[in-house]
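A.B. asks: Sequence first, predicted coordinates after that:
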Amino acid sequence: MANSEQEKSISTKTLEIVSSMQKNEITECHIYRKIAKRVKDEHNRTILLRIADEEERHSKIWQRYTGKEEKPNAFKVWWFSLISLICGFTFALKLMENGEGNAQDIYTEICDEIPAAKQICEDEQRHENELIELLDEERLKYVGSMVLGLNDALVELTGTLAGLTLALQNTSLIALSGLITGISATLSMASSEFLSAKSDGRSDAFKSCIYTGIAYVITVALLVLPYLLFPSTHYLWALVTMLVIVVLIISGFTFYISVAKGLSFKKRFLEMAGISLSVAVLSFVIGLLVKQFLGIDI
């Protein structure tokens, strides 16, 4: 009877909020279960299913107040399942949880009418975050290798292409030189990572070098691409486009790392962007000086 009287005292606005939370909980339940179906590791699958069960339980708690059953948001289930397929389930789930940053404010707003709401919120956040931290995704083990390949490719290729832009002033020649340099550097960096991991006694040396090489070669391809697309005389446009791509790569990868590893986005972005763009400017000036004082003209 007490529970019935409490439900009757809930305002229309609070009821709408509770209904929204109920729908969100059941949606996330379906997301966790869908992702769990694709996960081969038994440890990770068990944790994902535990979180799914928690979400379902939370949805049923709110259903006591709404008195109706909510269906999951099909688009949201599809979207985060797709993200997990492309970027990994750890990134997808942390991104989803980060998107609920204002949940605490919502719970506080309704706690006057539903006193248990605040405690439910705290329990949910603590429990789910603890479970997510237990996830062990393979690709995150090699983030260091990817960062190594990405950083080295950005600094080396950005500088090389910027320097060649003024020295050669021909997009075809710049692209050719950039590809040769990039492919050679990819093989060099990957083999160095393999030997380094091997000397440390790591059994995953080959995987580590593969992740480093993949990050490097993708970066090379993206940075050289503008020089392949622009006409031979539009080398400055190619340079500007290349620098824009550098910033976009740094932004995208830094965002991925900051979400998946819980790190500061701003600090890492400014650090990587500052180094890459500074090297590009310095190399551009060196290319200009070489052309001016050595009298080399191609």
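C.D. replies: Happy to help now that I have it.

A.B. asks: rest of the way, CA atoms for contacts and neighbours
C.D. replies: Noted.

A.B. asks: Just list the residues touching Glu7, thanks.
C.D. replies: Glu7 makes contact with Tyr65 under the criterion C-alpha atoms under 8 Å, 6 or more residues apart in numbering.

A.B. asks: Name the SS class of Asp112, please.
C.D. replies: coil (DSSP: H, G, I helix; E, B strand; the rest coil).

A.B. asks: Helices along the stretch 151-298 of the chain, start to end?
C.D. replies: 171-199, 205-229, 235-261, 265-293 (DSSP state H, counting those that start in this stretch).

A.B. asks: Pro100: neighbouring residues, count only.
C.D. replies: That one is not Pro; residue 100 is Glu. Other residues within reach of Glu100, judged by other C-alpha atoms under 10 Å, total 10.

A.B. asks: SS state for it?
C.D. replies: coil.

A.B. asks: what sits against it?
C.D. replies: Contact partners of Glu100, counting by C-alpha under 8 Å, 6+ apart, are absent.

A.B. asks: swap in Ser258?
C.D. replies: With contacts defined as C-alpha under 8 Å, 6+ apart, the neighbours of Ser258 are Ser264, Phe265.

A.B. asks: Below is an additional structure, to be compared with the one above:
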Amino acid sequence: MDLNTKEALRQQQNEINDYALYRALAQREKDPDKRAVYEKIASQERKHYEFWKAITKRSLEPNRTLILFYIFLSRLLGTSFALKLLERREKSAEALYRSLFDTYPEAREIYAEEMTHEKELIDMLNDKKLLYAGAIVLGMNDALVELTGTLSGIAFAFDKSVVVGITGAIMGIAASLSMAGSSYLEAKESPVEGISPTVYAAYTGFSYIFTTLLLVLPFFLISSIGVALAVMFAAALFSIVLYNFYISVAKEQSFYRRTAQMLLITFGVALISFAIGYAVHHYLGIQI
């Protein structure tokens, strides 16, 4: 099997996978306008599959595991994220179709349809999970900055790792309630269509609490304060990378720029707090 045949089969598989996914989304969608768009794109993807089938002379079945994965992503992180992640793959497909213009005239029509998919989806989707992304980043970012700084600063003030964890958890939960209240007032005073102040506050508070638990957990599991701190920083790094990947896909923003900014702020504050805590411990000898 030569390279061209492999490439054709790969694209044919992608098209039947996309067809099955959009059909599944259409069946689950209650909004008639959104359902119509899903069905339209599914129909086009089926036609694209038939185009490749005529070339390869092979029949392929959708990858059910992949379909379920994207359905899971849409439920967990929002349809905007799942479909934009899927549409990223279409960039290579568009280049492939352009290369076929002279050999297969039908490729021009398919290329035009592929180019319209993303615009139709962006115009159609009003994903609530994406609307509340600001609340999530507010809670998560504040927790990362405040808790990594706080835990780094007090680490030298205590001789037991679990005490650091308990202190951080208490401070984090208290701060999450304060942050949720502030978010509610902010959303109430500056209303945005489609955003409920109560839900906005809940997203902020839960995001803050979840990040707090992630950061303090190492101190409950690891007796060495130094090792627990290292694991905490690793967890913070993982959270920053994961969140910014989500935002970069869902909102089509620069992943590297956003990640660099959050890393600089989070670890910069933590480093300063760590230095203050070390100085207090070393020069004043304070330890509990």
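C.D. replies: Received the coordinates, thanks. Bear in mind that the values here come from a model prediction, so they are computed numbers and not experimental data.

A.B. asks: Give me the TM-score for this pair.
C.D. replies: Scored against TM-score structural alignment, normalised by the length of structure 2, the superposed chains reach a TM-score of 0.91; 285 aligned residues with a C-alpha RMSD of 2.1 Å.

A.B. asks: returning to that earlier point: can I get the helices of the stretch 151-298 of structure 1 in CSV with distance to Ile51 of structure 1?
C.D. replies: Shown next, in CSV, are the helices of the stretch 151-298 of structure 1 (distance: least, C-alpha to C-alpha, whole Å):
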stretch, distance to Ile51 of structure 1
helix 171-199, 35
helix 205-229, 30
helix 235-261, 18
helix 265-293, 27
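
A.B. asks: what's the closest non-adjacent residue to the most centrally placed residue in structure 2?
C.D. replies: Nearest to the geometric centre of structure 2 sits Tyr246, at 2.1 Å (C-alpha atoms, centre = their mean). Counting by C-alpha to C-alpha, 6 or more residues apart in numbering, Tyr246 of structure 2 lies nearest to Phe81, which is 7.0 Å off, once chain neighbours are set aside.

A.B. asks: repeat for Phe80 of structure 1
C.D. replies: Excluding its sequence neighbours, the residue lying closest to Phe80 of structure 1 (C-alpha to C-alpha, 6+ apart) is Ala92, at 6.0 Å.

A.B. asks: name the element the residue nearest to Tyr246 of structure 2 belongs to?
C.D. replies: Using DSSP states H and E, Phe81 of structure 2 falls within helix 79-88.

A.B. asks: just to revisit the earlier point, right, and the helices of the stretch 151-298 of structure 1 - which one's nearest Arg50 of structure 1?
C.D. replies: helix 235-261 (20.1 Å; C-alpha to C-alpha).

A.B. asks: what lines up against the residue nearest to the centre of structure 2 once you look at structure 1?
C.D. replies: Using TM-score structural alignment, the partner of Tyr246 of structure 2 in structure 1 is Tyr256.

A.B. asks: What's the separation between its match and Glu25 of structure 1?
C.D. replies: In this structure, Tyr256 of structure 1 and Glu25 of structure 1 are 24 Å apart, going by C-alpha to C-alpha, to the nearest Å.

A.B. asks: Then Ala280 of structure 1?
C.D. replies: For Ala280 of structure 1, the distance to Glu25 of structure 1 equals 48 Å [C-alpha to C-alpha].

A.B. asks: now Gly101 of structure 1
C.D. replies: According to C-alpha to C-alpha, Gly101 of structure 1 and Glu25 of structure 1 sit 15 Å apart.

A.B. asks: More neighbours: those two, which one.
C.D. replies: A side-by-side neighbour count of Gly101 of structure 1 and Glu25, using other C-alpha under 10 Å, places Glu25 first with 23 against 10.

A.B. asks: does that one sit in a helix or strand, and which one?
C.D. replies: Assigned by DSSP H and E, Glu25 of structure 1 belongs to helix 12-38.

A.B. asks: so what does that helix touch, helix or strand wise?
C.D. replies: helix 42-66, helix 74-87 (3 or more C-alpha pairs under 8 Å, 6 or more residues apart in numbering; DSSP states H and E).

A.B. asks: Mind telling me what the residue nearest to Phe80 of structure 1 corresponds to in structure 2?
C.D. replies: Aligned counterpart of Ala92 of structure 1 in structure 2: Ala82 (TM-score structural alignment).

A.B. asks: ok, that match - contacts?
C.D. replies: Applying C-alpha under 8 Å, 6+ apart, the residues near Ala82 of structure 2 are Tyr70, Ile71, Leu73, Ser74.

A.B. asks: now Tyr142 of structure 1
C.D. replies: By C-alpha under 8 Å, 6+ apart, the residues touching Tyr142 of structure 1 are Ser208, Tyr211.

A.B. asks: Quick check: the equivalent of Glu54 of structure 1 over in structure 2 vs Ala8 of structure 2, distance?
C.D. replies: Taking TM-score structural alignment for the superposition, Glu54 of structure 1 sits opposite Gln44 in structure 2. Distance of Gln44 of structure 2 to Ala8 of structure 2, computed by C-alpha to C-alpha: 17 Å.

A.B. asks: quick one: which of the helices of the stretch 151-298 of structure 1 is nearest Trp62 of structure 1?
C.D. replies: helix 235-261 (28.9 Å).

A.B. asks: Remind me which helix or strand the alignment partner in structure 2 of Asp136 of structure 1 belongs to.
C.D. replies: Aligning on TM-score structural alignment places Asp136 of structure 1 opposite Asn126 in structure 2. Under the criterion DSSP H and E, no helix or strand holds Asn126 of structure 2.

A.B. asks: Report how many residues lie close to Gly274 of structure 1.
C.D. replies: For Gly274 of structure 1, the count of nearby residues is 13 (other C-alpha under 10 Å).

A.B. asks: From Gly163 of structure 1, how far off is it?
C.D. replies: Taken as C-alpha to C-alpha, the span from Gly274 of structure 1 to Gly163 of structure 1 is 17 Å.

A.B. asks: Also Ser276 of structure 1?
C.D. replies: The gap separating Ser276 of structure 1 from Gly163 of structure 1 is 13 Å, by C-alpha to C-alpha.

A.B. asks: what's the answer for Arg38 of structure 1, then?
C.D. replies: In this view, Arg38 of structure 1 and Gly163 of structure 1 are 46 Å apart by C-alpha to C-alpha.

A.B. asks: mind checking how far stretch 253-262 of structure 2 is from the chain centre?
C.D. replies: 13 Å (C-alpha atoms, centre = their mean, to the nearest Å).

A.B. asks: contacts for it?
C.D. replies: Outside stretch 253-262 of structure 2, the residues that touch it by C-alpha under 8 Å, 6+ apart are Asn141, Ile240, Val241, Asn244, Phe245, Ile247, Ser248.
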